[in-house]
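Peer 1: what follows is a protein structure lacking sequence information:
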């Protein structure tokens, strides 16, 4: 396996390319610590990128997998989704206490507090992020250490923009019967009544105390994306639909038809770290080829067939 780094601005690596023998690839930017591409062994892109994404700092990039820290959405007093997604990260030369990566298909990134971040969030921190690629899987291990002399509190999310064939043909399994905040109704709390989440209008919900596995089933592609997570108890489901898409300057009018966000998050109960304490989570995205069964995909087999 190989790790290729393109250089720009002198010796600063800007785009980090991960590859593995069967042909799966991923691209990570130092800007935002953001994955902007994940392709399977056929070269098919699995992540959504807005047709109007702004690639020039200091703007955040609409698509891929942004890192939302130390705030997700407007659950707090900082800028929406925090500042980590529009800051430059460095390569982490000392990712301890993690074990060394067993292959070169991993990259370790580091974001530290600066004079600039302290003006908006007056806490010293070290945020380490490992991103690893293997055949059919993309793994994230975020870790935040409080290096301040006071406690810090934050919310967090990995915002997963998935590429789908047709949003009207997608269903999300694993969130049935759960409570959620509906951001379209002033964060009022509801309980999910449907057997699965399907889409025919704008959706912006924070599901609470979610299971370790969630399945995003794409009927047209006969493919399921399985999201597994730990330390990230909440899940955000978002699609802007047509009116919101037209109102977003960095979002194409019809882009909503081919995307869905299902995020791993900590929202309802923010993380609180005492001085020197560290928080750690993980997320694994994997692809399962699914076949139709009586006209429907069987998510129980998908969810139960993975360890």
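Peer 2: That came through fine. All figures in this text were calculated on a predicted structure; none of them were measured in a lab.
Peer 1: CA atoms for contacts and neighbours, from now on please.
Peer 2: OK.
Peer 1: ok, residues contacting stretch 289-300?
Peer 2: 173, 215, 217, 219, 222, 223, 224, 302 (Cα atoms under 8 Å, 6 or more residues apart in numbering).
Peer 1: and of those, the nearest to residue 194?
Peer 2: Lowest distance from residue 194 to the contacts of stretch 289-300 (Cα to Cα) belongs to residue 173, with 9.9 Å.
Peer 1: take a look at this one as well, against the first:
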């Protein structure tokens, strides 16, 4: 292992679950639980938490962890034969000690490679052979990168099909002060209206009630502007054509047992995803999907956010 591995620490997290802490030399950090292969914390170099974790999150397998970045595979949502959002988020992953080479320059990043393979029990639920490799990396500027590689390892010639999302919970000061830019004029499927297809109007998405939308064929870059914190999250994605935007609002939040009643005010899920058109892999084929998150100071122009500067300048 290279010298940068000194920035990794394997330790016990909540309820004795194994977790890995990644530390970047300038001070940013991330935590990844082997349960779910799930990032639960991402802090900038000031130690500020950038991801939302529910005040009632349950760290007791097989219950998924509410918050951070759960991985939805091989099914997003409940449209399918599996449990909601599939099973990857409530399985125990392993550290991948012999990953195939990643075609990225990793010399300036601290990273961990995880792997998930099906168990005999999984085969009963989803009878397919696969290897799911996940790399979680911290860049020198504190950027958080997740790269997923899913390979069909079947020897019986059977293809399989899946949908996917990085179910990213961002920490925000106040949901009513947040706007999402980059999805204007994009078509979406509205999960609150039986997946009715509509087109986004207006120059930004703002929040005044429950939202659960799958934006399709979206740009590779989306900005989430937190007016109060003067912070902008920039989400870049590759291999993931869709983007899910979700906030349960007050009534739905009260109905979710592992979410605090007021938690919805301080979270927003913006998720790089492949939902509308499922991905099919023949034996031997591999799919790759990547999400990169960065947090930058918002620039202001006469009291208004200047998203163009953020989108062009970052």
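Peer 2: Ah, there it is. Just so you know, these numbers come straight off a predicted model, no measurement behind them.
Peer 1: just the buried members of the contacts of stretch 289-300 of structure 1?
Peer 2: Buried positions within those, assessed by neighbour count (16 or more other Cα atoms under 10 Å), are 173, 215, 217, 219, 223, 224, 302.
Peer 1: and the gap between residue 299 of structure 1 and residue 219 of structure 1?
Peer 2: To residue 219 of structure 1, residue 299 of structure 1 is 11 Å away according to Cα to Cα, to the nearest Å.
Peer 1: re earlier: which of the buried ones among the contacts of stretch 289-300 of structure 1 lies closest to residue 282 of structure 1?
Peer 2: residue 215 (16.6 Å).
Peer 1: find the nearest non-adjacent residue to the closest one, please.
Peer 2: Excluding its sequence neighbours, the residue lying closest to residue 215 of structure 1 (Cα to Cα, 6 or more residues apart in numbering) is residue 226, at 4.6 Å.
Peer 1: that neighbour belongs to a strand?
Peer 2: Yes - counting by DSSP: H, G, I helix; E, B strand; the rest coil, residue 226 of structure 1 falls inside a strand.
Peer 1: residue 187 of structure 1 pairs with which position in structure 2?
Peer 2: Residue 187 of structure 1 maps onto residue 195 in structure 2, with residues paired by TM-score structural alignment.
Peer 1: cool, and residue 77 of structure 1?
Peer 2: Per TM-score structural alignment, residue 77 of structure 1 is aligned with residue 81.
Peer 1: helices along structure 1, start to end?
Peer 2: 115-120, 241-247, 299-304 (DSSP state H).
Peer 1: how much does the second one stray from structure 2?
Peer 2: This means helix 241-247 of structure 1. Superposing on structure 2 places helix 241-247 of structure 1 at an average distance of 0.2 Å from its equivalents, by mean Cα distance after the TM-score superposition for structure 1.
Peer 1: in structure 2, what stretch matches that helix?
Peer 2: Under TM-score structural alignment, the match for helix 241-247 of structure 1 in structure 2 covers residues 249-255.
Peer 1: quick one: the counterpart of residue 56 of structure 2 in structure 1 from residue 35 of structure 1, how far?
Peer 2: Counting by TM-score structural alignment, residue 56 of structure 2 lines up with residue 52 in structure 1. Separation of residue 52 of structure 1 from residue 35 of structure 1 (Cα to Cα) stands at 17 Å.
Peer 1: chain neighbours aside, what residue packs nearest to residue 218 of structure 1?
Peer 2: residue 170 (4.8 Å).
Peer 1: what lines up with the one you found in structure 2?
Peer 2: Using TM-score structural alignment, residue 170 of structure 1 pairs with residue 178 in structure 2.
Peer 1: counterpart of residue 98 of structure 1 in structure 2?
Peer 2: Aligned partner of residue 98 of structure 1 by TM-score structural alignment: residue 102.
Peer 1: that older thread, compare residue 52 and residue 35 of structure 1 (neighbour count), which wins?
Peer 2: Taking neighbours as other Cα atoms under 10 Å, residue 52 of structure 1 and residue 35 compare with residue 35 leading, 24 against 16.
Peer 1: contact partners for the aligned residue in structure 2 for the more buried one?
Peer 2: When structure 2 is aligned by TM-score structural alignment, the residue opposite residue 35 of structure 1 is residue 39. By Cα under 8 Å, 6+ apart, residue 39 of structure 2 lies in contact with 30, 31, 32, 33, 68, 69, 70.
Peer 1: between those residues, which is nearest residue 171 of structure 2?
Peer 2: residue 68 (9.1 Å).
Peer 1: quick one, what contacts the spatially closest residue to residue 59 of structure 2 that is not a sequence neighbour?
Peer 2: What sits nearest to residue 59 of structure 2 in space, not counting adjacent residues and going by Cα to Cα, 6+ apart, is residue 65, at 6.0 Å. Applying Cα under 8 Å, 6+ apart to residue 65 of structure 2 gives the contacts 36, 57, 58, 59, 89.
Peer 1: same thing but at 7 Å, please
Peer 2: 57, 58, 59 (Cα atoms under 7 Å, 6 or more residues apart in numbering).
Peer 1: you'd agree residue 10 of structure 2 is up against residue 23?
Peer 2: No - judged on Cα atoms under 7 Å, residue 10 of structure 2 makes no contact with residue 23 at a distance of 11.7 Å.
Peer 1: quick one, which of those two is more surrounded?
Peer 2: residue 23 (27 against 13).
Peer 1: the more buried one matches what in structure 1?
Peer 2: In structure 1, residue 23 of structure 2 lands on residue 19 (TM-score structural alignment).
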